[in-house]
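Engineer: Below are the sequence and a predicted model; questions follow.
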Amino acid sequence: MICGVVIWYSRVDFKALIWCEDSGALAFATGPTSWRNPMVEIAVGDCVAFVAEEAGRERKCRDIHLIAAQMAPDLPLSIQQGRGNTPTPPPQLSLCSTGGVAQPAANKGNPLLHLCASRD
C-alpha cells in the first residue's frame, strides 16, 4: 500500500491524480474500478491509500480508499506556485497514523512531501 494526497479529482469520471508518499511518479486513478468504494466522497487535499501498479511510464491506482479528509488542501496550489521564476516548494508534510486517525506532524522530513502511515 502507498499513501498519497489527491491533487486533482473528477467526480464525474472517477479520475484522480495523486501525489505519492515516496515522492516518485504521480499516480492516476482511471475510473470507478480504481476505487475500493466509488461512492465514498473524495476531495482535493484528502489523504488516500492505494495499491500502485506500474503501467509503462505511468503509475496506476487500484483499491483507493480514504485515510483522512483534508490533510493537505493547499498542496495543489503550492505545487502550481512552484512553477514560477522563484519556486515555492510544496509544504513539508508528514502524516502519521495514530490510533487509526492520521495526524499532521511537525514540519520535518522531505522538503517536497513525506507521508508515513501504518501499513495494513
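Structural biologist: That came through fine. Numbers count the residues shown, from 1 in each chain.

Engineer: okay, CA-based contacts and neighbour counts for the rest of this
Structural biologist: Noted.

Engineer: Show me the contact partners of the longest strand seen in the chain.
Structural biologist: Ordering each strand of the chain by length in residues (DSSP state E) puts strand 58-68 first. Applying C-alpha atoms under 8 Å, 6 or more residues apart in numbering, the contact partners of strand 58-68 are 25-30, 33-37, 42, 46-54, 101-102.

Engineer: Whichever of the residues you listed end up buried, select them in ChimeraX.
Structural biologist: In ChimeraX, a selection of the buried entries from those looks like this (16 or more other C-alpha atoms under 10 Å):
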select :26,27,28,29,30,34,35,42,46,47,48,49,50,51,52,102
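
Engineer: residue ranges of the strands in the chain, please?
Structural biologist: Under DSSP E, the chain gives strands at 2-10, 15-20, 27-30, 47-55, 58-68, 95-98, 101-104.

Engineer: Figure out which of these is closest to L77.
Structural biologist: Closest to L77 of these is strand 2-10 (C-alpha to C-alpha; 9.0 Å).

Engineer: chain center to the closest one, what's the gap?
Structural biologist: With C-alpha atoms, centre = their mean, to the nearest Å as the basis, strand 2-10 stands 4 Å off its chain's centre.

Engineer: Now for the residue sitting furthest away from the middle of the chain: which residues touch it?
Structural biologist: In the chain, counting by C-alpha atoms, centre = their mean, N85 sits farthest out from the average C-alpha position, at 25.7 Å. Contacts for N85 (C-alpha under 8 Å, 6+ apart) come out as none.

Engineer: Comparison target below:
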Amino acid sequence: MFGVVLWSDGQDNKAVIWCEDHGDLAFYRQEENEASVALDAGDWVEFDMSMDHNLRFVHNPRLVAEGVFPELPEALESAAPRKAAASGQAQRGSAEIIPFALARGRRDVQRAEVAQKSAL
C-alpha cells in the first residue's frame, strides 16, 4: 500500500500514515529487527500493513519520495474544523476526500524518479 506520512517522531521512530485507500490511519513504530528508515511529514511511502484490534499497523516502510506532499497535514487539519463548523456539529460517517495531488512542477520530476528507481 502507498501512503503519506502525516506525523513522525524521529527520536522514537514512530509515524502516522494516511493510506491511499482513504481508510483508517496506519501507525508505524520501528521494530527491533527492522532497518531504520527516516520518515518525515509529507513523505510518500510504500509499506506492508496488518490489522490488530481494529487498528492498522505499518510494516517494512519504504521511502518512495521525500517531502512530496508537505502541505497535506495542514490541508487535512484545516478541512476538518471547516466542515464541523459549517454543520454546527461534527458529522461521523461522512468524508471529504482530499486527493494526493502533487505540487505543480514537481509532479514530472517525482514520476521520473519513481520510474528510474523501478527500472533498477
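Structural biologist: Good, I have the coordinates. Because the structure is a prediction, the values reported are computed rather than measured.

Engineer: Show me the one of the strands of structure 1 that comes nearest Q80 of structure 1.
Structural biologist: Nearest to Q80 of structure 1, of the strands of structure 1 and by C-alpha to C-alpha, is strand 2-10 at 10.6 Å.

Engineer: Run through who's touching that closest one.
Structural biologist: Residues contacting strand 2-10 of structure 1 (C-alpha under 8 Å, 6+ apart): 15-21, 42-52, 71-72, 75-76, 115-117.

Engineer: what's the counterpart of K60 of structure 1 in structure 2?
Structural biologist: Under the alignment (TM-score structural alignment), K60 of structure 1 maps onto F57 of structure 2.

Engineer: burial of its match, as a residue count?
Structural biologist: 18 (other C-alpha atoms under 10 Å).

Engineer: ditto for V12 of structure 1
Structural biologist: 8.

Engineer: again with R57 of structure 1
Structural biologist: Neighbourhood size, R57 of structure 1 [other C-alpha under 10 Å]: 7.

Engineer: Could you do L102 of structure 2 as well?
Structural biologist: By other C-alpha under 10 Å, neighbour count at L102 of structure 2 equals 15.

Engineer: where's the longest helix anywhere in structure 2 relative to the chain centroid, distance-wise?
Structural biologist: What stands out as the longest helix in structure 2, according to DSSP state H, is helix 72-87. Relative to its chain's centre, helix 72-87 of structure 2 lies at 17 Å (C-alpha atoms, centre = their mean).

Engineer: With stretch 18-38 of structure 2 instead?
Structural biologist: The answer for stretch 18-38 of structure 2 is 9 Å, by C-alpha atoms, centre = their mean.

Engineer: ends of it, how far apart?
Structural biologist: Using C-alpha to C-alpha, to the nearest Å, the end-to-end distance of stretch 18-38 of structure 2 comes to 17 Å.

Engineer: what does stretch 3-22 of structure 2 give?
Structural biologist: Stretch 3-22 of structure 2: ends 9 Å apart by C-alpha to C-alpha.

Engineer: buried residues in that stretch?
Structural biologist: Burial within stretch 3-22 of structure 2, assessed by neighbour count using 16+ other C-alpha under 10 Å, is assigned to G3, V4, V5, L6, W7, S8, K14, A15, V16, I17, W18, C19.

Engineer: Throw those residues into JSON lines and include distance to L102 of structure 2, thanks.
Structural biologist: Listed next are the buried residues of stretch 3-22 of structure 2 as JSON lines, based on distance: C-alpha to C-alpha, whole Å:
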{"residue": "G3", "distance to L102 of structure 2": "13"}
{"residue": "V4", "distance to L102 of structure 2": "12"}
{"residue": "V5", "distance to L102 of structure 2": "14"}
{"residue": "L6", "distance to L102 of structure 2": "15"}
{"residue": "W7", "distance to L102 of structure 2": "18"}
{"residue": "S8", "distance to L102 of structure 2": "20"}
{"residue": "K14", "distance to L102 of structure 2": "24"}
{"residue": "A15", "distance to L102 of structure 2": "21"}
{"residue": "V16", "distance to L102 of structure 2": "20"}
{"residue": "I17", "distance to L102 of structure 2": "17"}
{"residue": "W18", "distance to L102 of structure 2": "15"}
{"residue": "C19", "distance to L102 of structure 2": "15"}
